[in-house]
Each structure stands twice: as structure tokens, then as C-alpha cells.
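K.L.:
Build the 3D model from these lines:
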Amino acid sequence: MYFSIIVIPLVSTFISGFCGRWLGRYGASMFSSSFILVNFFLSLLIFFEVNICGTSTILKVSPWVSSDLLVTHWSFLFDSLTSTMLVVVNSISSLVHIYSIGYLNEDPHTPRFMSYLSIFTFFMLILVTADNIIQMFVGWEGVGIASYLLINFWFTRLSANQAALKAIITNRVGDFGLSLVILLSFLTFGSLDYLTIFSLAPLFELYEITFLNLTFNYFSVFGFFLFLGAIGKSAQLGLHVWLPDAMEGPTPVSALIHAATMVTAGIFLIIRFSPLLEFSPFTLMILTIAGSLTAFFASLTGVFQSDIKKIIAYSTCSQLGYMMFSCGLSHYNLSLFHLSNHAFFKALLFLAAGSVIHSISDEQDLRRMGALAPILPLAYSVFIIGSLALAGFPFLTGFYSKDLILEITQVFRNQNLFFFGTMSCVFGNLAVFFTSFYSFRLLFFTFLNSTNSTRYSYSSVVESTTFISIPLVLLAFLSIFAGYLSKDFFVGFGTPVWNNVIFSFPNHLYFIESEFIPPFFKWLPFIFSFLGFFSALFLNTQKINFLFYKLAFFVNKKWYWDSFYSRFLIFPLLNFGLIVSFKTLDRGFIEITGPYGMMQVVPKWALLTNRLQNGQLTQYTFFFVLTLVSVFSFMFLKLTSLYFFFTLLFFI
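P.N.:
Now for the predicted structure:
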């Protein structure tokens, strides 16, 4: 069972990819969806065995790297963290597979798409089940390659090509950080296995690294590179630029990337390495700062977007900020709780948006929608549920994790810890306001306002098919009840599930103190949510378009991050490549001394040699005598120099 859950998506990939020509569109889709659905039920059994029965498992398959210095196996670790991620990944992946049957019902390349989805799931399972860093890195790189293939699925579109390249190149920065983590682990611990590294970590608390006569704490350096790897995949501020552009792929791709696979890999990495990060206050500080700024930045940027999928993409970026600064506050299980909750309501929002887009002839601009609630009642209903869960409406899934994160920030703020409390508290609550604002703005523009589409387009809108509706209904139920049902499991007092997986110092945990903060601060996220709703309602009904015009323009341009990278990074590199690398080195020095130079020299040398061979006996005799004289002269000079050398040596 444990090994099957890894192999099944790979088998699904080969069947859909290589046999799709004979299975057909529906055959490949049904095969692929059935395989991933079986994988989901297996993940439920593993969850029961590991988390409920308390039987963690390590499955060693075969040796991989065996040398005097390093021994690494292909092996899989099934602990409580892995089993939880298996349920999240396989549940969302199975629903996305089923949804894709209806969404791509007219696409002739559906088998290829299903193959890409399955290989994406396979590499994500490799990532979460690995028991050593280098095997995890295989899954890490695999999800990057699979995301490139999925974003670029419609490869005839230039925008899809550019978005896929942007995603994979931006993530190379994070991959560089993670590769340094691997080297540091081997340098210090002599091993890449999680259990070995985590057990030895307390012995290296005061260990230092010297570089260029500068001394750094080992765990600070290790944590910084780990953070660099995480922000690439999880799209934190600075390396977030690929995430909105990834919307160029089909909507099921967006749901899978944003809800359960690629963007959550960075958060999973941070949670997995909690036994090391706890020894580095510096790393916890930068996690808190980066997460807080990302939550605020992405939520404010989403307010001024007009593409329905990009608004939800910035929402994902904002929610990842919550998870990141929750890890910075050392509440890793709370971050994992929000990760699992977010997977359900974010997948619901993306798939509901895809249902709307699919129904109105692939239109994504909010300004060309409106009045769709009477025509698309199911999409409207589930969109309301997803938006309320995202905004943290009481007793829905997002409420239980997001409000608890903000209550924890209140405790840190009351203890006068600026970085660990005040910043995360202020930016976290402001993000709640903007999240509520753009969520309801999205509802108004899409379903409630007067329509801006043509009469023909509006009259041709119909509700989606059964394959699209079933995942929406299931995700709607999970978005309502999953948070309530799983709260005690993730953050309940006395739960022993995370004792051997997630490590936090006791003086870093404030679950009990968060229960006794003043009631006003407990109600603060709810107040901000309603303020966001009423602001969206007021601005929508009053049609105030001139409010904060310059700020709106600045934020609508994504704070000019893309422009900044283009002007100060991309263009200088391109100019260097053209002028220095290409024209000066490649076409200049290398060509002249290499192929082009040889091509010019060889004919000239051949012509000179040809002129010397003119058939005159006197000239041949001259060259023969000249050669003999030269040889004898050289031998004479050599003997003379040896004679003087030995004479000098004798007198000395």
C-alpha cells in the first residue's frame, strides 16, 4: 500500500501519455482519474494507520548513492506530516482530474494534459514522502518541470510560453538556495537523511561557519538558504512574480498548483525542517517579516486587478504569507492547518472561476461579466462559500486557522516583540480587510452587477456539465466543514500527533495565551472582514472611480516589480549577452582563434605550400641543404652549450 501510492500516479502518466492515442480523450481521462481516485483512498488508509494508530513507517526500496563519505537510499518516510500532505494532495488532485474531464471536453490533447497532471502529482508525492534531502530535491525539481509543461500546455500561445519560462527561471533562484542547503547538510552532519540531521541538530547549536574572514552561526546560514528555497516555490515577496502569470495555463492547472502542490512545497519544506529552524532566531525573524509583507502586498495588489484568475492568484500569494509568518512565530502545526484548509477553499474558488470562464466562452475580464447569478446558480453558490471561507467568515473553514494565526500575533505583540508580533499583527489584519474587499468585489462584478457582455454571449451562457459540478459540490462541503472537523487534530490541546515530527521550543508556543486575549482583539479579524465587505458594497454601488487614482494605478501595475526586474536585471543581462558574450567573445575572439580563424589560415597555408612545390630541382636542393645546415647548427649549439655548462660546473 505504501509503495503503491507512489507508483500509481506514474503508471497513470505512462498510460495516459503513451496509450492516449488508442484510449481516446474520455478513455485516457477516465483511466487517469480512476487511478488518482484510488490513490486518494489509499492515502486515507495511510492517514488512519499513521495518525490515528500511531504507526510511522520508513520504506527502504534500494540503495542510491553508496560511497565512503555518503550513503543514501531510495526510501520513503510516512509520518504524521507526510500522511496529512498525502490526503491534501491526492484529494485535490483527484477532484482536479475529474473536473478536467468536463473542462477540456473539446480539447484534442486531453490525454497529454492528463499525463501532465499525473506526473505533477507523482513528483509532489516524491517530495512529501522523501526521507532525505536529495530525494526531496528530485521531487522539488520534478514539480517545477511539471508546472512548466502544464502552464505551457497551450504552447502555441506566446503568453503561455513566456509565463512558463518565467515560472521555471524564477524558481531556479530558490533551487540554488536549496542546493546549498544540501551541501551544508553534508558538510556538517555527514548525512542527508532527515532523522540523522534532526537528531544531531542540538549538538551543533553553537557551530559557526567562517567565510571571507566573517563568522556566521551555522543554523542562521542554513536557515537563510532554506528560506531562499522556500520563497521561490511559495512565491513570497521578491520571487512572487511568476505566480500571477502562471494563470496562462488551463484553470485546472491553476487549481492544482495553487491549492495543493507547487506553492505549498515551500511551506512544507519549512515545516519539515522545524527542528533546525528553532535554533535560528534570525531565520524565524526573516520568515515573519517576509510572510507579513507578502500577505499585505498580495492582498492590496489583488484589489486592483481585473482578471478573475489573477485576483485569486494574488489571494493565494497572500494566504501563503500567513502560513510563512506563522512558521516564523514557531507555530508550524498551525501553518499546516491553514495549508490544508486553504487547499480546499482555494481549489473551490479556482474551479468555480473556471466554471464561469468555461460557460462564457473563455472570458476572464471582470469588466465584461455581470448578472450571471440567475444563469449559473451552482457556480454562484459555491463562489459565495469559497469567498466567505477565504475572508474568514465565522465557522467556515478559513475562519478556524486564519483567526487563530492572528490571535497568536496579538500575543506576540503584547510581549513587545516588534518583529515577531507587531508587524505580523498589523499587516495580517490589513490583509484580512483587503482580502474581504476583493473577494466581494469579485462576486459583485461577476454575478450581481449589470452585465457588460453582448446579448449573444449572455444568452449562450449555460451551467457546466456534471464532471465540473461534482468537484465543486464536494469542495463546497469541505470548505464549510473541514476546518471545524480537523481543528482538534491540528491544534488541539494535548494532541500527540506532531510530537515526533514538528519541533518547537516550549517558550515559543502561545496557544493557551491566545485563548485569554481581550475579546476586542478576537473580534478584530471579523470586524475587518465586514469592513471589507461594506467597502466593496459602497464603492460598487456608488461607482467611485477617482478614489486614490495614483495609488490604484501604482498597485495595478503590480508595484512595478516586473518593471524593476526588467530594467535592472533582465535588460543588463541581455545587453551583456549581446555585446560582450556574443559579439566580443563568441563572434569575436573565439571565432577568430577558432573555426573562422582556422578556415582562413588553412587555405593560405595550403597556397604557400603549393607555391613551394614548383618542380624545380635547384630549389629542392637549396631547401635540402638549408635543412641540413639548420640541423647541424642546432646540434653544434647544443653541444657547445653543454660544454660550457660542465666547464662552469667544474670550476665552481
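
K.L.:
Please count neighbours and contacts with C-alpha atoms only from this point.
P.N.:
Noted.

K.L.:
Can you report how many residues lie near residue 106?
P.N.:
10 (other Cα atoms under 10 Å).

K.L.:
Give me the secondary structure label for it.
P.N.:
Using DSSP: H, G, I helix; E, B strand; the rest coil, the structure places residue 106 in coil.

K.L.:
From residue 25, how far off is it?
P.N.:
Residue 106 sits 9 Å away from residue 25, taking Cα to Cα, to the nearest Å as the criterion.

K.L.:
repeat for residue 461
P.N.:
Residue 461 sits 25 Å away from residue 25, taking Cα to Cα as the criterion.

K.L.:
Mind checking which of those two has more residues around it?
P.N.:
Between residue 461 and residue 25, counted using other Cα under 10 Å, residue 25 has the larger neighbour count: 22 against 16.

K.L.:
Make sure that one is actually in contact with residue 114.
P.N.:
No: because the distance of 9.5 Å does not satisfy Cα atoms under 8 Å, residue 25 is recorded as not touching residue 114.

K.L.:
for residue 96, what are its contacts?
P.N.:
For residue 96, the contacting residues are 252, 255, 256, 471, by Cα atoms under 8 Å, 6 or more residues apart in numbering.

K.L.:
my read: the last one touches residue 101, true?
P.N.:
Looking back up the chat, that one is residue 471. No: using Cα under 8 Å, residue 471 and residue 101 do not qualify as a contacting pair, with a distance of 11.2 Å.

K.L.:
shared neighbours of these two, which are they?
P.N.:
In terms of Cα under 8 Å, 6+ apart, residue 471 and residue 101 are not both contacted by any residue.

K.L.:
Show me how far stretch 111-130 is from its chain's centre.
P.N.:
Distance of stretch 111-130 from the chain centroid (Cα atoms, centre = their mean, to the nearest Å) equals 14 Å.

K.L.:
With stretch 159-168 instead?
P.N.:
Chain-centre distance of stretch 159-168: 14 Å, with Cα atoms, centre = their mean.

K.L.:
Repeat that for stretch 281-288.
P.N.:
20 Å.

K.L.:
separation between residue 107 and residue 165?
P.N.:
Computed as Cα to Cα, the residue 107 to residue 165 distance reads 23 Å.

K.L.:
Neighbour count: these two, which is higher?
P.N.:
Between residue 107 and residue 165, residue 165 has the larger neighbour count (other Cα under 10 Å), namely 17 against 11.

K.L.:
For that one, which non-adjacent residue is spatially closest?
P.N.:
Nearest residue to residue 165, sequence neighbours excluded (Cα to Cα, 6 or more residues apart in numbering): residue 148, at 7.1 Å.

K.L.:
what residues are up against residue 537?
P.N.:
Taking Cα under 8 Å, 6+ apart as the definition, contacts of residue 537 comprise 440, 441.

K.L.:
Quick one: name whatever helix or strand follows the helix or strand where it lies.
P.N.:
Counting by DSSP states H and E, the element that carries residue 537 is helix 519-542. Later in the chain than helix 519-542, the nearest helix or strand by DSSP H and E is helix 549-556.

K.L.:
To compare with the earlier structure, here is another sequence to fold:
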Amino acid sequence: MYVALILLPLAAAIVAGFLGRVLGDRGSQFVTTGAVGLAALLSVVAFFDVAVYGNATTIELFTWIRSGGLDFAWALRIDALTAVMLIVVNGVSFMVHLYSIGYMSHDPHKPRFMAYLSLFTFAMLTLVTADNLVQMFFGWEGVGLASYLLIGFWYKKPSANKAAMKAFVVNRVGDFGFSLGIFGVFLVTGSVTFDAVFGELGNVAGTTIDFLGMSLPTIEVLGVLLFIGAMGKSAQLGLHTWLPDAMEGPTPVSALIHAATMVTAGVFMVARLSPLFELTVFTSDMITVIGASTAFFAATIGLTQTDIKRVIAYSTCSQLGYMFFAAGVGAYPAAIFHLMTHAFFKALLFLGAGSVIHAMSDEQDMRRMGGIWKLIPVTYMMMWIGSLALAGIPPFAGFFSKDMILETAYAAHSTVGAYAFWMGIAAAFMTAFYSWRLLFMTFHGKPRADKHTMEHVHESPLIMTVPLFLLAVGAITAGYIGQPMVDAGLAFWNGSIAMLGEHNILEEAHHVPGWVKLLPLVMSAAGIGLAWLFYIRRPDLPGKVASDFSGLYKFLLNKWYFDELYDAIFVRPALWIGRVLWQGGDRRIIDGFGPDGIAAVSLGLARRAGRMQSGYVYHYAFAMLIGLALIVSYFFFGLEAGW
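P.N.:
I've put the predicted structure just below:
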């Protein structure tokens, strides 16, 4: 069953990718959606078998690499952590596949798109079922490749090509750190298999390693390098710039990348390697600070964006920050709990946004929307449910997981924990504000689209709204279903997550002061109220605030100028160096003295020889005489001289 669960999406991707012309559009959609749907059903069975009944298992398929001391198999590690991820990945992926049948109905390359979706799903399944670091890295790079293909699916758009390349390159920066971390783990433990590595960590703790000319704690070096990989894949502050640009891909791609798969890989990796991160101090504090800073930073940018998909994309970036600072303070179950709930309501928001774009004739700018809630009531209702879950309003799923994260940050009773708590509180306020800003600008007020667009506004077909309903059910109920993940502590996880501290932070989170539990809800309500004031009661206020605080507004609108900074520091110098090497090194030296130089000399000699072909017989006779004279001279004088 577990092997089929993993290989079904791969088989579907191969069939649709190579036989798409034979199967046709409908056949490719049926094969890929059916395969992922069956995998989703098997994931539910696996969840009950492993997470509920405790039948964790590891299935060794074959020996993958055996070279010297490096010896490991391709094996499927099916434990409670994997079971939760299987539900999330396959469940959301199935909804995206189903939704894509309607959303991509006018695209001429449906088989290729569906094949890419299934390939992406297989790569993520490979990542979450890996039993060793190299196998995880295989899936890690697989989702990177598939995301490149999906973001740049509309390859005739220059912006899509640039976004795909940007995602690929930025992720390679993080992946380089991840690969160094894998090398380091093998160097100090002699293995890359998780159980063997975890068994050696006690001997590694307290030792030092020479790194970059310094003698540093081994466990901290490994932790930082591995976390750098997570920063790239999960778009944390500094390596986040690829995430908003990924919106250039089709909307189902945005839902798949930003909800359940690629961006959550880093959070999963930190949870999987929790035995290692539990032994770190500096790295855990680093994870907490970067996660909290990302949550705040991304939320500030979401306040000013006007593209409906980019607002939700920065929301994803912010929510990932919550997950990381939860992991940083040691509350890994809370991080995975929020990962699960977030997958449902964020996929709902993205697919709901896609329904809006579909209704508005591909318009994505919220400034050109408004006044459409009565025309697309189903989408409107779904967006409300997703926004309520995102803002953490009870009884929706986000309320349970986000509040648990904030409570654990407070319960950490540390400087970085306090920093994460207050950054999370500020982000909660901004999240509610920009979520309802999106709702009010998109659905309420006077219509701002042209007459032709408004005449064609229509509700999406059932093939698109049914996945919205199913995801809405998850956005409502996932908090109740997943609560045992944190209430039962480590008992639910059955060894798949390690928490080695003296105190159970999940238990302490239940005993924080009442105002800590109430404050996130108050801030969310305040954010919703302020959005109502700005965009319903006094729609003139946003323009006045933007004008009065124009410097701050431009700073946020331009995303803290990270792209411009990276362009000045990395892109332009790299282009200048490349241009110098191209013009000076390649063209002038290599080509100049190499093929181009030889060709020029040959061409010059040929032209000179060509001038000798005058067409007059006496010229040729004269040349023959000169040649004969040279030959005779050679025999008479050259041989005597020993030439």
C-alpha cells in the first residue's frame, strides 16, 4: 500500500507526460487526478494505521548507494509525522488536480500541466517518506525542479520565465547550505540514515569542528547549515524573494506550492531532525528570530499589495514564520499542527482567488474589482471561510493552531520567545487587516472594472467549486481534528518528533495568563474593524494615509527594497563580470586566438591565393617557372647544405 501511495503520482506523471497526445486532454486529466485521488484515500488509511493505531514501519525497497563507508537503502519511513504529511500533501494535491480541470480548460497544454502537478506531488511524497538525508535531498531537489516547470509553465511570458529562474536560483542558495549540512552529518556520524544519525548525536554534542577557519561547536554548525536549506525552500527572510514572483504560474500552482508542498518542506525537515535541533542553542534561537521576523516582515508587505495572489503569497510567507518560531522554541508539534491547518485554508484562499480571477476575465488587480459578491456568492462565501481561518477567528482551524504557537512562544520564557510572541501578535493584527482589505476591495464597494468585464462576471463551474467546498470543510474542522497533536504531546507522535527539554512547553502553554490567550483574538478583531473603517465606512482614508506616510508606504509597496538590494549587490556585479569574461576573455582571447583567429588567417591566405588566379596563361607559366626554379635551387643548394 505504501509503495503504491508514493508511486501512483509518478506513474500518472509518466503516462500523462509521454502519452498525453494519445490519451488526449480528458484522458490525461482522468489518469493524473484519479491516481492522486487514490493516493489521498490510501493516505487516510495510512494515517489511521500509523498515527492512530501506532503501527509505524520502515519499508526498505532496495540498496541505493554503497560506496566505502556510505551505505544506505531507498526506504520508506512511515511514522506519525509522515502520516500527517501524507494527508496534507495528497489531500490538497487532489483538490488542486480536480480544480485544474476547470481552471485550465482553455489551455492548449493540459496533459503537460497535469503531468507536472503529479510529478510535483511525487517529489514531495519522496521527501516526506525519506528514511535518510540523501533520499530527502532527492525529493527536495525534485520539488525544486517541478516548481521551476510549473512556475514557468506559460513559457511564452517573459515574466513567468524570469520568476521560474529566480525561484530555481534562490533555492539553490539554500540547497547549497543543506548539502553542506548533509556532508557534515556524514563526516561526524558516519551515516546519513536518520536512526543511525540520531543515535550518534550524543557523541557529537560537546565536540567542535573546524569551519571557515574557526573552531565551532559541531552541532551548531550542522544545525545552521541544515536550517539554511529550510530558509530557501520555505522562503524565510533573506531567501524569500522568489515566493511572490512564483505567482506568475497558473493559480493551481500557487495553491500547490504555497499551501501544502514546497514551502512546508523546510518546516517538515526541522521537525524530522528535531533530535538534532533540540541539542542546539544558537541555532534554535536563530530559527526563532528569523521565523518571527519573517512573520512580521511579510505581514507588513501584505498591507500594501494590490495583486490578489501576491497578498495571499505574502500571507503564506508570514504564516511560515509562525511555524518556524514555534519550532525554534521547541514546540515542533504546534508547528506541524499549524502546517496542517494552514494547508487547508491557504489552498482554499488561493483557489478562491483563482475563482475570482476566472470570473473577472483574468484580472488580478484588486483595484479593478469590487461590487461582485452577489454575482459570485459561492466564491465569496469560500473566501470568507478561508479568511476567518487565516485570521484565527474561532471556531475556524487557524484559531487553534496559531494561538497554540503564540502561547508556546510566551511559555518559552526567553528573550527570543518574547520577541517571537510580540512579533506574532503584531502579525496577527496585520493579517486580519490585509485579509479583510482583500475581501472588501475584491467583493464590496462600487464596481471598478470596465463594463465588458462586469457583464461577463460569473460563478465558477462545479469542477472548481467542489474542491473549494471540500477545502472549506478542512478549514473549519482541521483545528478540532488536529488538536490531539498538541494535547497528547509526544504520545501522539510516537517517537517521530523529539522534545528533550526539562519542561514540556506544550503543557506550559496551557497555563499561560488569560490575556495571552485573549490578545491574539482581540488583535484580529481590531484588524478586521480597521479594515472595515478604511474600505467600507471611509474609503477615502487609505489614500490619505498613503499620502501622509508616503515614505513608509513606498517602502512597504516595494517590499522593503530587497529585490533592489540584491540586484545591486549580486545581480549587476555578476552581469558585469560575465560581460567582461564574455567580451574580453571569450571573444577576444579564446575566440580571437582560437577558432576565429585561425579562421581569419585561413581566410586571408585564401584571398591572397585567390588573387593569383588571374585567368592569364602567361601568369600561370611564370608561376610554374618560379616554382621550378625554387625546386631546382633546393636540390642544388639545399641538399648540399644538409637541409
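
K.L.:
now what about the TM-score between them?
P.N.:
Structural agreement between the overlaid chains, expressed as a TM-score with TM-score structural alignment, normalised by the length of structure 2, amounts to 0.93; 621 aligned residues with a Cα RMSD of 1.9 Å.

K.L.:
rewinding a little: now for the residue nearest to residue 165 of structure 1, how many residues are close by?
P.N.:
A count of nearby residues for residue 148 of structure 1, using other Cα under 10 Å, gives 23.

K.L.:
So it sits against residue 164, correct?
P.N.:
Yes: with contact defined as Cα under 8 Å, residue 148 of structure 1 reaches residue 164; the gap is 4.9 Å.

K.L.:
And the strands in structure 2, which stretches?
P.N.:
Listed from the start of the chain, structure 2 has strands (DSSP state E) covering 57-67, 70-78, 208-211, 214-217.

K.L.:
Other residues contacting the last one?
P.N.:
This means strand 214-217 of structure 2. By Cα under 8 Å, 6+ apart, the residues outside strand 214-217 of structure 2 that reach it are 205, 206, 207, 208, 209, 210.

K.L.:
hmm, try it at 7 Å
P.N.:
The set of residues external to strand 214-217 of structure 2 that reach it, using Cα atoms under 7 Å, 6 or more residues apart in numbering, is 206, 207, 208, 209, 210.

K.L.:
Adding neighbour count and distance to residue 13 of structure 2 as columns, could you present those residues in a markdown table?
P.N.:
Listed next are the contacts of strand 214-217 of structure 2 as a markdown table, based on neighbours: other Cα atoms under 10 Å; distance: Cα to Cα, whole Å:
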| residue | neighbour count | distance to residue 13 of structure 2 |
| --- | --- | --- |
| 206 | 12 | 47 |
| 207 | 13 | 46 |
| 208 | 15 | 46 |
| 209 | 18 | 44 |
| 210 | 11 | 45 |
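
K.L.:
Does residue 57 of structure 1 touch residue 75 like I think?
P.N.:
No: taking contacts as Cα atoms under 7 Å, residue 57 of structure 1 lies outside contact range of residue 75: 10.4 Å.

K.L.:
These two: which is more packed in?
P.N.:
Neighbour totals were compared for residue 57 of structure 1 and residue 75, and residue 75 leads with 20 against 15 (other Cα under 10 Å).

K.L.:
And the more buried one? What does it align with in structure 2?
P.N.:
Under the alignment defined by TM-score structural alignment, residue 75 of structure 1 is paired with residue 75 of structure 2.

K.L.:
residues contacting its match?
P.N.:
58, 59, 60, 61, 130, 131.

K.L.:
Just put those in a markdown table and tack on neighbour count and distance to residue 68 of structure 2.
P.N.:
As requested, those are arranged in a markdown table below (neighbours: other Cα under 10 Å; distance: Cα to Cα, whole Å):
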| residue | neighbour count | distance to residue 68 of structure 2 |
| --- | --- | --- |
| 58 | 14 | 24 |
| 59 | 15 | 24 |
| 60 | 13 | 20 |
| 61 | 11 | 21 |
| 130 | 25 | 22 |
| 131 | 24 | 20 |
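
K.L.:
Rebuild the residues you listed as JSON lines, extending it with distance to residue 378 of structure 2.
P.N.:
Formatted as JSON lines, those follow (distance: Cα to Cα, whole Å):
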{"residue": "58", "distance to residue 378 of structure 2": "44"}
{"residue": "59", "distance to residue 378 of structure 2": "44"}
{"residue": "60", "distance to residue 378 of structure 2": "47"}
{"residue": "61", "distance to residue 378 of structure 2": "46"}
{"residue": "130", "distance to residue 378 of structure 2": "40"}
{"residue": "131", "distance to residue 378 of structure 2": "43"}
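
K.L.:
out of the residues you listed, who's nearest residue 397 of structure 2?
P.N.:
Taking Cα to Cα as the measure, residue 397 of structure 2 lies nearest residue 130 of the contacts of residue 75 of structure 2, at 28.4 Å.

K.L.:
what separates the closest one from residue 145 of structure 2, distance-wise?
P.N.:
Counting by Cα to Cα - residue 130 of structure 2 and residue 145 of structure 2 are separated by 18 Å.

K.L.:
number of nearby residues for residue 362 of structure 1?
P.N.:
When neighbours are counted by other Cα under 10 Å, residue 362 of structure 1 registers 11.

K.L.:
And it, what's its match in structure 2?
P.N.:
Match for residue 362 of structure 1 (TM-score structural alignment): residue 362.

K.L.:
repeat for residue 572 of structure 1
P.N.:
The pairwise alignment with structure 2 assigns residue 572 of structure 1 to residue 573, based on TM-score structural alignment.

K.L.:
and if you look at residue 619 of structure 1?
P.N.:
Residue correspondence, TM-score structural alignment: residue 619 of structure 1 in this structure matches residue 634 in structure 2.

K.L.:
burial of residue 306 of structure 1, as a residue count?
P.N.:
Residue 306 of structure 1 is flanked by 17 other residues according to other Cα under 10 Å.

K.L.:
so, if you compare the contacts of residue 75 of structure 2, which one comes nearest to residue 463 of structure 2?
P.N.:
For these, with residue 463 of structure 2 as the reference and Cα to Cα as the criterion, the closest is residue 130, at 33.6 Å.

K.L.:
Return the distance of that closest one relative to residue 248 of structure 2.
P.N.:
The spacing between residue 130 of structure 2 and residue 248 of structure 2, counted by Cα to Cα, is 30 Å.

K.L.:
any idea how far residue 567 of structure 2 is from residue 347 of structure 2?
P.N.:
Residue 347 of structure 2 sits 31 Å away from residue 567 of structure 2 when distances are taken as Cα to Cα.
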